[in-house]
Structure formats: C-alpha cells, structure tokens
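[1] Quick one, structure for this:
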Amino acid sequence: MGIVEFFVGPFSYPFMVRALLAVVVVGGTCAVVGTYVVLQGMAFFGDALAHSILPGVAVGYLVHRGDRGPILLWALGAAILASLGIGEVSRRSRLKEDTAIGIVFAGMFALGIALISTVRGYAVDLAHFLFGNVLSVSPADLGLTVGIGAVVILLVVLFYKEFLVVSFDPTFAATLRLRTGLFRHLLLLLIAVTVVISLQAVGVALVLAMLITPPATAYLLTRRLPWMMGLAAVLGILAGVIGLYVSFYLGIASGAAIVLVATAFFLLALALAPCRGLLSHRF
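    Below is the predicted model of the structure:
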C-alpha cells in the first residue's frame, strides 16, 4: 500500500467522509468550550451532563420506536434541562454547586437507567450512544452536528469578553453591570449542547475526555487564553482525525481510538512542555 493510498483510501467510503467531518466539528467545538471547563475546574459538571442525557436518549428511543435520528434532539433537551436544573438548585437552595451537580446528576442518571431497562434489546440498540460510533453518522446527524457546532462557536466568539470576565472575575463583572447570572447560564448551556453533539463520535462514556484532555494539553503549552483555545481546537481535531485512521486500520472502537490519541498528546505535553513539563522541571 502506497502512502497516498494509505491516507486517501479510507475516504473512498461515504461513511468515512461523514465521520471525518463529524470528528473535525466535535473535536474543535469540544476543545473550545472545554477550555472554560478546565480553567474553572468544572470537570465534574461536564461528566454529570454527559450522564444526565440518558433520560433524553431513552425517551427519544421509546417515543420514536427505535428510530435513532430524533434521539439527539431529545438528548439535547435533557442536557439543557439538567444544566438549568443544576443552576437553579444551586441558586435557590444555597447549596454549593458541586452538591447541586451531584443531586441532579444522580437523579437524571438513575432515571435514564430505569427507562433504558424497559427497552428490549437496549444493550445492542443503545450501545453506540454509550460508547460512540462516529462511523454510523447519517447525513441528517452530520447536518445537525455541524449546525449546532457552528452556533456554539459563534456564541463563544460573540461573548468572548463577557465569558472571560464572568468566569475569572465575577466581582469586576458586577461593577461593569454585566448580567453574570445570564452569562453563567449561557455557558452551562453551551457545555450541555457540546456534550450532546459529541454523542455520535465518542459516546456518553468518553465525552468528558474530549472536553477536558485537549484543553488540558494546551494549558501545559501556553499561558494565554486565546492561544489555549486555538491550540486546544487543533489538538482536538488532530485527535479526531488520527483516531479515525487508527479505528479504520486497526478495527477498534472509534470513540476509544480518538480519546486514546488525545491522551497520548497530553502525555507528550506533560513530559515535554517547555515550562510545565516534567522534563523541564527535572533539568
């Protein structure tokens, strides 16, 4: 096999072309939004949202009698409900946010398991939502993923300064009379939406890795937020593309391959980063 055939050959199949576009969108979007997740220490929130969409997946499957097309919309509704619920429980009960996250996460996850257990053959039919299968992305799924991803990136660009101030200096944001609650909820919604569009690529079980690992890798390599976002997006896209090749040629699960490549990038940065790497500290 020649080098050209190695790189071009897989994309003679239409499903591989769709998968490539999907991982580019998912890798870039997850990395950009995940930058805020990493810098604010919201990894638990991202993990909670990833598991809180299970009721939406189950209800969508039941309502549409196994038609997996509309399930993403139901999952999106569940993610939005969970993100708003976490914010409201934290605000109205005066509990710490991690406590509110734990309550909503546990309740939604249990509801999802209860609903899924009523579906005959759910272990086969819903497994790709749990573990991801980007190779099964349909043209309709791809269109929805690209559309939602574009909206998420556009909102991050439009409200970049507001998110920056609200995230890192809420007191200063209040003096500027910014609506901190509104932008906080908007950021939570963007994380929720990003989790949903990642379902097909990496699944519920691995979506947190795509939110966290590329931004964490970029954090080791740069100190400025715009550079961190850009570098994280590049790393997320590269992990998706390389993982797709690994999945195609080695015959392993696509979601797992993508996450393993992203993890390999992180380990390299952890060892070799100029200022924050293990070797730089040693020598």
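
[2] drop to CA atoms for contacts and neighbour counts, all remaining ones
    Noted.

[3] need the contact list for residue 52.
    Residues in contact with residue 52, defined by CA atoms under 8 Å, 6 or more residues apart in numbering, are 78-79, 82, 104-106, 108-109, 112.

[4] Which of those residues ranks first by neighbour count?
    Counting neighbours by other CA atoms under 10 Å, the top entry in the contacts of residue 52 is residue 79, with 31 neighbours.

[5] do you know how far that residue is from residue 265?
    With distances taken as CA to CA, to the nearest Å, residue 79 is found 29 Å from residue 265.

[6] what's the answer for residue 219, then?
    Residue 219 sits 12 Å away from residue 265 when distances are taken as CA to CA.

[7] So between those two, which is more surrounded?
    Comparing residue 219 with residue 265 by other CA under 10 Å, the one with more neighbours is residue 219, at 24 against 19.

[8] Residues contacting the helix or strand encompassing residue 256, please?
    When elements are assigned from DSSP states H and E, residue 256 belongs to helix 254-272. Residues outside helix 254-272 that contact it (CA under 8 Å, 6+ apart): 131-135, 201-203, 206, 209-210, 213-214, 216-217, 220-221, 235-236, 239-244, 246-248, 276-280.

[9] Next SSE downstream of that helix?
    For helix 254-272, the following helix or strand on the C-terminal side (DSSP H and E) is helix 278-282.

[10] quick one more, to check against the first:
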Amino acid sequence: MTILDFLIDPLRLEFMVRATATTLIASVVCATLSCWLVLIGWSLMGDAVSHAVLPGVVLAYIVGAPFALGAIVFGFIAVALIGLVRDTSRTKEDAAIGVVFTTLFALGLVLVSVTPSQVDLNHIIFGNLLGVSRADLVQVAVLGAIVLVVLLYKRRDLTLYAFDPSYAHAIGLRPRLLGATLLGLLALTAVVALQAVGVVLVVALLITPGATAYLLTDRFGRMLIIAPALAACCALIGLYASYYLDTTSGPMVVLANGVAFALAYLGSPRHGLLTARRRRLNPEGHDHSHPAV
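    Down below sits the predicted model:
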C-alpha cells in the first residue's frame, strides 16, 4: 500500500468523511477555547459543564427537541448553580463545581437508565463518531462557527480579562460579562464536542490542546495558532489509527492529544522536563533571557 492509498482509503467511506469533518471542527473549536481556559485556570469548569449537559440531552430526546438545545440549557444551569452555591455559602468554588457537576451527571445517568429509547443514549456518554449524520455535522459546523467568530472577535478583551480582570475593569470593560461570555461559549463548545467524543471525553479536547500549547510557547498569540493546529493533527492521527487498528475513534483522538502533551511535557524547548534536566547538568549553557510576553 502506498502512502496515497493509506491516506485516501478511509475517505472512500462516507461515514469516515463525516467523522473526519466533525472531529476536525470539534478539535479546532475546543482547542481555541482551551487556550483561555488554561490561562484563566478554568479546567475544572470545563469538566463541570461538559458533564452537566447530559441530563439536558436526555430530556431533549424525551420531548423531541434538538439535543443541542437541552445541552446548552443545562450548561447554563450548571454555571448558574455553581455561582449560586459559591456566592451564598461557605463552599469554595472547586467544591461547588464538584458537587454540581457530579450531581447533574448522575441525574443524566439515571435518566439514561430509565428512558425507553430506540436510540442508544450511551452514545451521548461515550461518543458515536462513526455514526454522525449529515444533520449532526451541520449542527456541529454551525455551533462551531458561532463559537470561533465570537472568540476571534472578542479575543483582545477576553485575553485582557484572563491576564488582569482588575485592569480590564479599570479601562471600561465588564469582567463579569466577559466571564459569562466565556462560560456561554464553553457550553456551546461542549455541545460541539459531544458529537465527536461524548460527554466523558469532552474535557480532554477542552483542556489538553491548550495545556500542550502552553508548554510550547510563552506568547498567547502563538498559543492560539499552536493549539488548534496540534488538535487538528491529533484528530487525524487518532481517526486513522482507529480505522487501521479497528479501535474506538473518540478515545483514539483523545489518546493522540495525550501523547502530544506528553511529548511537549518532556521535550518542550523552554519548559520541557528533559530540557530542564539538561540545564541543571549544564548550567553554563543556560540561556538567561527572559520569556517573551
């Protein structure tokens, strides 16, 4: 088999074409948002929202509404409940997030177990990438485009909010509104990734690409390029690996992202573990220049 045959063979199948398009869109959108989530320290919030949408999806199925609508509604409910518990009790934010997202996720699991369905609702939990329909692909593309447009349009304000909310407020921006915007985009993005990898693995797409890019560069502008590019490459690698090794597609995509992070963790030119060890063994050759901002 030639390299060209290797690349083209999976794409002769229509379901693989849809799966590839869906995964690329979801990966790029998640990776772009993940840059801000990693910078602000909202990794756990990404985990919370991605799991909390499950009951919304099941309830949407029960009433015959679009899955995306139920997921978005419960994404916002989760964020509101976390804020309410945090602001009206002694509970700290991380504990509030843990309580809310585990409770809502458990509610979703209960609803899945008791809902008679001709559709295997477990695909919502674990993903069903190879079963993506044309309608699903259109939904992912539309929601993904909305998220990307808003992120790119507000990128300067969101970046300033991430670095220094107090200064953002001082120059006339509204940090609370910017935070709410990010949380809303997080809920939409969770719906986008839901089609690709399911509820359980959404958080990996929302965090790993940004964390990997964060190890590779000190410039946020470069992060916004590196993270989506890496995520797209990992999406293709994961899909092709799942096709030729006959394994589950969603987890293979996530595994590829995990391998990319491990490589960056070990070999990043500035922040890698092996690089730091070489500097300790050879302090004379250490570059004392400050990282770019």
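
[11] in the helix holding residue 256 of structure 1, what counts as buried?
    Using 16 or more other CA atoms under 10 Å as the test for burial, helix 254-272 of structure 1 gives 254-263, 265-266, 269-270, 272.

[12] what does stretch 224-242 of structure 2 give?
    Residues of stretch 224-242 of structure 2 classed as buried: 224, 226-242 (neighbour count, 16+ other CA under 10 Å).

[13] Report the aligned residue range of structure 1 for it.
    Alignment note (TM-score structural alignment): stretch 224-242 of structure 2 is matched to residues 229-247 of structure 1.

[14] and if you look at stretch 3-22 of structure 2?
    Counting by TM-score structural alignment, stretch 3-22 of structure 2 falls onto residues 3-22 of structure 1.

[15] how much does the helix holding residue 256 of structure 1 stray from structure 2?
    For helix 254-272 of structure 1, the mean deviation from structure 2 after alignment is 0.8 Å (mean CA distance after the TM-score superposition for structure 1).

[16] Counting residues, which helix of structure 2 comes out longest?
    Assignment by DSSP state H gives helix 175-216 as the longest helix of structure 2.

[17] Tell me which helix or strand comes right after that helix.
    Moving toward the C-terminus from helix 175-216 of structure 2, the next helix or strand (DSSP H and E) is helix 220-245.

[18] packing partners for that next one?
    helix 14-40, helix 175-216, helix 249-267 (3 or more CA pairs under 8 Å, 6 or more residues apart in numbering; DSSP states H and E).

[19] Output those as CSV; include the columns distance to residue 57 of structure 2.
    Shown next, in CSV, are these (distance: least, CA to CA, whole Å):
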stretch, distance to residue 57 of structure 2
helix 14-40, 18
helix 175-216, 9
helix 249-267, 19
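
[20] And the match of stretch 3-22 of structure 2, what's buried?
    10, 15-16, 18-22.

[21] And for stretch 76-94 of structure 1?
    Residues of stretch 76-94 of structure 1 classed as buried under the neighbour-count rule (16+ other CA under 10 Å) are 76-87, 89-90.

[22] cool, and stretch 43-53 of structure 2?
    Judged by neighbour count (16+ other CA under 10 Å), stretch 43-53 of structure 2 contains these buried residues: 43-53.

[23] and the residue nearest in space to the middle of structure 2, what does it touch?
    Nearest to the mean C-alpha position of structure 2, by CA atoms, centre = their mean, lies residue 206 at 1.8 Å. With contacts taken as CA under 8 Å, 6+ apart, residue 206 of structure 2 has the following neighbours: 30-31, 33-34, 37, 43, 46.

[24] Which of those residues are conserved in structure 1?
    Contacts conserved in structure 1 for these, using both residues aligned by TM-score structural alignment, their matches' CA atoms under 8 Å: 30-31, 33-34, 37, 46.

[25] Which single one of the buried residues of stretch 3-22 of structure 1 is nearest to residue 2 of structure 1?
    residue 10 (12.9 Å; CA to CA).

[26] So the closest one: helix, strand or coil?
    Classification of residue 10 of structure 1 using DSSP: H, G, I helix; E, B strand; the rest coil returns helix.

[27] if I read this right, it contacts residue 19, doesn't it?
    No. Counting by CA atoms under 8 Å, residue 10 of structure 1 does not reach residue 19; the two are 10.7 Å apart.

[28] Tell me which helix or strand the nearest residue to residue 29 of structure 1 once chain neighbours are set aside sits in.
    Leaving aside its sequence neighbours, residue 29 of structure 1 sits nearest to residue 149 (CA to CA, 6 or more residues apart in numbering; 6.1 Å). Residue 149 of structure 1 is located in helix 139-158, with elements delineated by DSSP H and E.

[29] what's the mean deviation for stretch 94-110 of structure 2 versus structure 1?
    Aligned to structure 1 and superposed, stretch 94-110 of structure 2 gives a mean residue distance of 2.3 Å (mean CA distance after the TM-score superposition for structure 1).

[30] Could you tell me where that stretch falls in structure 1?
    Aligned by TM-score structural alignment, stretch 94-110 of structure 2 corresponds to residues 98-114 of structure 1.

[31] And for the matching stretch, what's in contact with it?
    44-45, 48-49, 51-58, 82, 85-87, 89-90.
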